[in-house]
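1. Pasting the sequence and the predicted model now:
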Amino acid sequence: MVLVYGGSFNPPTKAHQLIIESLIQKYKPNRFIILPVGHKYTWKDNLLPFEYRYEMLQLIFKHNDLIDISDIENRDDFKGTYHSLKQVQKTHPKEKIFFIIGTDHLKTMHLWKNYEALLNEFSFIIVKRPKYELSFEIFKRFNTYYEVFEFESDISSSRIRDNIEKYKNDLDDKVYQYIIQHKLYQGEKL
């Protein structure tokens, strides 16, 4: 089994870390791939350049041999999550691939590139997030295998971006230091 966790990780928080650690403990995958969105992803406001988010993830997970942080979605030939997962599948042909998403993505999946193929060919783990409605209609419509992973946390990347000092305890110390050193999320141009 290979678990692939997609997201913006803008910034990566202690909640992301706990989700990853909990998923590894529960599912015992052979590989865990973190798939940060690349520079072509235009749906999020205030999305830091890929390099910063990638480096912050490296600071947290570089010593864990089970975890890979992928740059697939930052390549010029990026064609959407479906194609990213197909590339993962090529490098792990004998493994079942599970894509991990938060409940906040359930309402917009129909807008993703090749979402029908994504839902037809891959299995999902949905991380239940507070304040988001659970609607699995899209999975039922495509007869997609999915599991819900219960994880309650009030840590919010957007809240951290809005006030780094107030919510710095929601960040790994190495990530906090990186943000301060690079003057990120402080209204300054990058």
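-> Looks like it came in fine.
2. only C-alpha atoms for contact and neighbour calcs from this point on.
-> OK.
3. which stretches of this structure form strands?
-> 2-7, 31-36, 67-69, 97-102, 123-128, 146-150 (DSSP state E).
4. Reformat these as a markdown table; add mean neighbour count.
-> A markdown table is the format used below for those (neighbours: other CA atoms under 10 Å):
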| stretch | mean neighbour count |
| --- | --- |
| strand 2-7 | 22 |
| strand 31-36 | 22 |
| strand 67-69 | 18 |
| strand 97-102 | 21 |
| strand 123-128 | 20 |
| strand 146-150 | 15 |
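5. For Ser84, find the nearest of these.
-> Nearest to Ser84, of all the strands of the chain, is strand 31-36, at 8.7 Å by CA to CA.
6. the inter-axis angle of the closest one versus strand 2-7?
-> 20 degrees (axes from the mean of the first three to the mean of the last three CA atoms, to 10 degrees).
7. Packing partners of strand 31-36?
-> Secondary-structure packing of strand 31-36 (3 or more CA pairs under 8 Å, 6 or more residues apart in numbering; DSSP states H and E): strand 2-7, helix 50-61, strand 67-69.
8. what's the closest of the ones you listed to Tyr178?
-> Tyr178 lies closest to helix 50-61 among the helices and strands packed on strand 31-36, at 7.2 Å (CA to CA).
9. another one to put next to it:
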Amino acid sequence: MRLDAAGLARLPPAAPGLRIGLYGGSFNPAHLGHRHVSLVALKRLALDRVWWMITPGNPLKDRSALAPLDRRMEIADGIANHPRIAITDFETRIGARYTRQSLDYLRARHPQVRFVWIMGADSLAAFHRWRDFRAIAAMMPIAIIDRPGFTLTSPNARGAQAMARWRIDESDAGILADLEPPAWVFLHGPRSTLSSTALRAGR
């Protein structure tokens, strides 16, 4: 594992008070849809940075088609191509298997950073299957970015219903990072049809 002199995983630069969006996934491969989500989040949520957390693998997905981490990092870096988007593989370096472990680590390292968890509406549809999803919702605000085919279905999924009382209007998205969790917002707008699965299939 690549650690610093104190035995801690290296993370992108952060400072107290920064508003940082966390966008996790296998990025297998990264594509312009990921960049679109990040730019929407930066603008609509008034974030200072977005970190792409390149995971070692999704426990809910088949890993047989997963490209090597270094290759996924390289492609992601080229696709992001933005001074306010950083790429990190710290989850592999700390041995995290689940999102809650990663978020616990980040909050302990940077307790004064205002983190927001970002995910697509397709992920919200399966959020109830994530380990400790209720605990994740209680750890930091969540922003859902609309995806084609999930505009109407994902807000009615089990995970969304469990959090329904804490949903804020998207007109208030700019203050999400300042709210105590649980708090979440569903952001509508232009949607990207790109997907890593389709790209791997050559579609």
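-> Structure's in. What do you need? Values in this document were obtained by computation on a predicted structure and should not be read as measured data.
10. What value does the TM-score take for this pair?
-> Superposed pair, TM-score by TM-score structural alignment, normalised by the length of the first structure: 0.74. Supporting alignment: 163 aligned residues with a CA RMSD of 2.4 Å.
11. how about the strands of the first structure in CSV, adding distance to Met56 of the first structure?
-> Shown next, in CSV, are those (distance: least, CA to CA, whole Å):
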stretch, distance to Met56 of the first structure
strand 2-7, 14
strand 31-36, 11
strand 67-69, 10
strand 97-102, 20
strand 123-128, 22
strand 146-150, 25
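12. Now render the helices and strands packed on strand 31-36 of the first structure as TSV, adding distance to Ser157 of the first structure.
-> Listed next are these as TSV, based on distance: least, CA to CA, whole Å:
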stretch	distance to Ser157 of the first structure
strand 2-7	11
helix 50-61	12
strand 67-69	19
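13. so which of these comes closest to Glu137 of the first structure?
-> In terms of CA to CA, the element of these nearest to Glu137 of the first structure is strand 2-7, at 20.7 Å.
14. Show the contacting residues for the spatially most central residue of the second structure.
-> Geometric centre of the second structure, nearest residue: Tyr23, 2.1 Å, by CA atoms, centre = their mean. Contacts for Tyr23 of the second structure (CA atoms under 8 Å, 6 or more residues apart in numbering) come out as Ser38, Val50, Trp51, Trp52, Met53, Trp117, Ile118, Met119.
15. which one of the residues you listed is nearest Phe133 of the second structure?
-> Closest to Phe133 of the second structure, out of all of the contacts of Tyr23 of the second structure and judged by CA to CA, is Trp117, at 12.1 Å.
16. what's near enough to touch the counterpart of that closest one in the first structure?
-> Counting by TM-score structural alignment, Trp117 of the second structure corresponds to Phe99 in the first structure. By CA under 8 Å, 6+ apart, the residues touching Phe99 of the first structure are Leu3, Val4, Tyr5, Gly6, Phe122, Ser123, Phe124, Ile125.
17. Same list, the residues you listed, but as JSON lines with distance to Phe139 of the first structure please.
-> Formatted as JSON lines, the contacts of Phe99 of the first structure follow (distance: CA to CA, whole Å):
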{"residue": "Leu3", "distance to Phe139 of the first structure": "18"}
{"residue": "Val4", "distance to Phe139 of the first structure": "18"}
{"residue": "Tyr5", "distance to Phe139 of the first structure": "18"}
{"residue": "Gly6", "distance to Phe139 of the first structure": "18"}
{"residue": "Phe122", "distance to Phe139 of the first structure": "11"}
{"residue": "Ser123", "distance to Phe139 of the first structure": "10"}
{"residue": "Phe124", "distance to Phe139 of the first structure": "9"}
{"residue": "Ile125", "distance to Phe139 of the first structure": "11"}
